[in-house]
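1. structure of the sequence below:
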Amino acid sequence: MKITAWVHITRTIGAAITPERIENMKCPRCGKEVNKLLALSRADNRTMICDECGTKEALDAAGLTEGSSIRNSILACVGRGSTPQERTGAKVQATGNKWAMENFNATHN
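-> Below you'll find the predicted structure:
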């Protein structure tokens, strides 16, 4: 198991933080094994977490609750290396507007 860590000292709103970038580890929030922990947790501004957990924390902060169609569409794109076109398509599909989906498909496919 390869472990690589970088320690950065950063100042955010006057408080020093030291996030670590860790490869081939488990996410401390969800326990899922990932290649890299790249997101900084909003909970304590010190813990590095997986992209999916980082996105979930950001969506919680934005007020998009569990079960929201927009939240589910965004989370479906996380970790897939999705393109801007795929993300926009997911957002359009989440609206449920048939005309908008037909228009998007006609102009992007």
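
2. when you work out contacts or count neighbours from here on, use the C-alpha atoms and nothing else.
-> OK.

3. what segments of this structure are helices?
-> Under the criterion DSSP state H, the chain contains helices at 51-62, 69-77, 84-95, 98-108.

4. in CSV, list the ones you listed along with distance to Met25.
-> Compiled in CSV, those are given as follows (distance: least, C-alpha to C-alpha, whole Å):
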stretch, distance to Met25
helix 51-62, 13
helix 69-77, 21
helix 84-95, 27
helix 98-108, 38
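
5. okay, those helices in CSV with mean neighbour count next?
-> Listed next are the helices of the chain as CSV, based on neighbours: other C-alpha atoms under 10 Å:
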stretch, mean neighbour count
helix 51-62, 17
helix 69-77, 18
helix 84-95, 16
helix 98-108, 12
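
6. of all those helices, which lies closest to Gly31?
-> helix 51-62 (10.2 Å; C-alpha to C-alpha).

7. need the longest strand for the protein.
-> Assignment by DSSP state E gives strand 20-26 as the longest strand of the chain.

8. and that strand, what does it pack onto?
-> Counting contacts by 3 or more C-alpha pairs under 8 Å, 6 or more residues apart in numbering; DSSP states H and E, the secondary-structure elements packed against strand 20-26 are strand 5-7, strand 33-37, strand 48-49.

9. Proceed likewise with the subsequent sequence, for comparison:
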Amino acid sequence: MKCPKCGRDTEWLRALSRVDNKTMICDECGTKEALDAAGLTEGSSVRNAILGCIGRGSTPQERTEAKVRATGNKWAMENFRDTHN
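-> This is a model prediction of the structure:
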């Protein structure tokens, strides 16, 4: 399949576009639209950490850890480690 938004070949289209609420798009495009809606702009470290998890089969825990790591907050990283290991 080809994503109608980015044009890349993908195995599936399982994200609903926020633009028209009709078009199915790839995971990465869907995530980018959600991040735009949340105000996380291009180049944001949190945005980059989230996008880095797409397509590699990451677990919710891995995605959360990436977000916490992206903040650079030492206490938050220690707290995450203590509560998730």
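
10. out of the helices of structure 1, which is closest to Glu23 of structure 1?
-> The closest approach between Glu23 of structure 1 and any of those, judged by C-alpha to C-alpha, belongs to helix 51-62 at 12.7 Å.

11. what range does the closest one cover in structure 2?
-> Helix 51-62 of structure 1 lines up with residues 27-38 of structure 2 when matched by TM-score structural alignment.

12. show me the contact partners of the matching stretch.
-> Counting by C-alpha atoms under 8 Å, 6 or more residues apart in numbering, the neighbours of stretch 27-38 of structure 2 from elsewhere in the structure are 5-6, 13-18, 41, 47, 51, 54-55.

13. which of these are buried, as a ChimeraX select command?
-> Selection of the buried residues among the contacts of stretch 27-38 of structure 2 in ChimeraX, burial being defined by 16 or more other C-alpha atoms under 10 Å:
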select :13,15,16,17,47,51
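
14. now render the contacts of stretch 27-38 of structure 2 as a markdown table, adding distance to Thr71 of structure 2.
-> Listed next are the contacts of stretch 27-38 of structure 2 as a markdown table, based on distance: C-alpha to C-alpha, whole Å:
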| residue | distance to Thr71 of structure 2 |
| --- | --- |
| Lys5 | 30 |
| Cys6 | 28 |
| Leu13 | 30 |
| Arg14 | 29 |
| Ala15 | 27 |
| Leu16 | 28 |
| Ser17 | 28 |
| Arg18 | 27 |
| Thr41 | 15 |
| Arg47 | 11 |
| Leu51 | 15 |
| Ile54 | 19 |
| Gly55 | 22 |
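
15. what's the closest of the contacts of stretch 27-38 of structure 2 to Val68 of structure 2?
-> Sorting these by how near they are to Val68 of structure 2, with C-alpha to C-alpha, puts Arg47 at the top with 11.6 Å.

16. trace that closest one over to structure 1, please.
-> Matched across to structure 1, Arg47 of structure 2 falls on Arg71, judged by TM-score structural alignment.

17. let me see the contact set for that match.
-> Shown here is Arg71 of structure 1, whose contacts under the criterion C-alpha under 8 Å, 6+ apart are Leu59, Leu64, Thr65.

18. which contacts among those does structure 2 share?
-> Here these are checked against structure 2 with both residues aligned by TM-score structural alignment, their matches' C-alpha atoms under 8 Å, and the contacts held in both are Leu59, Leu64, Thr65.
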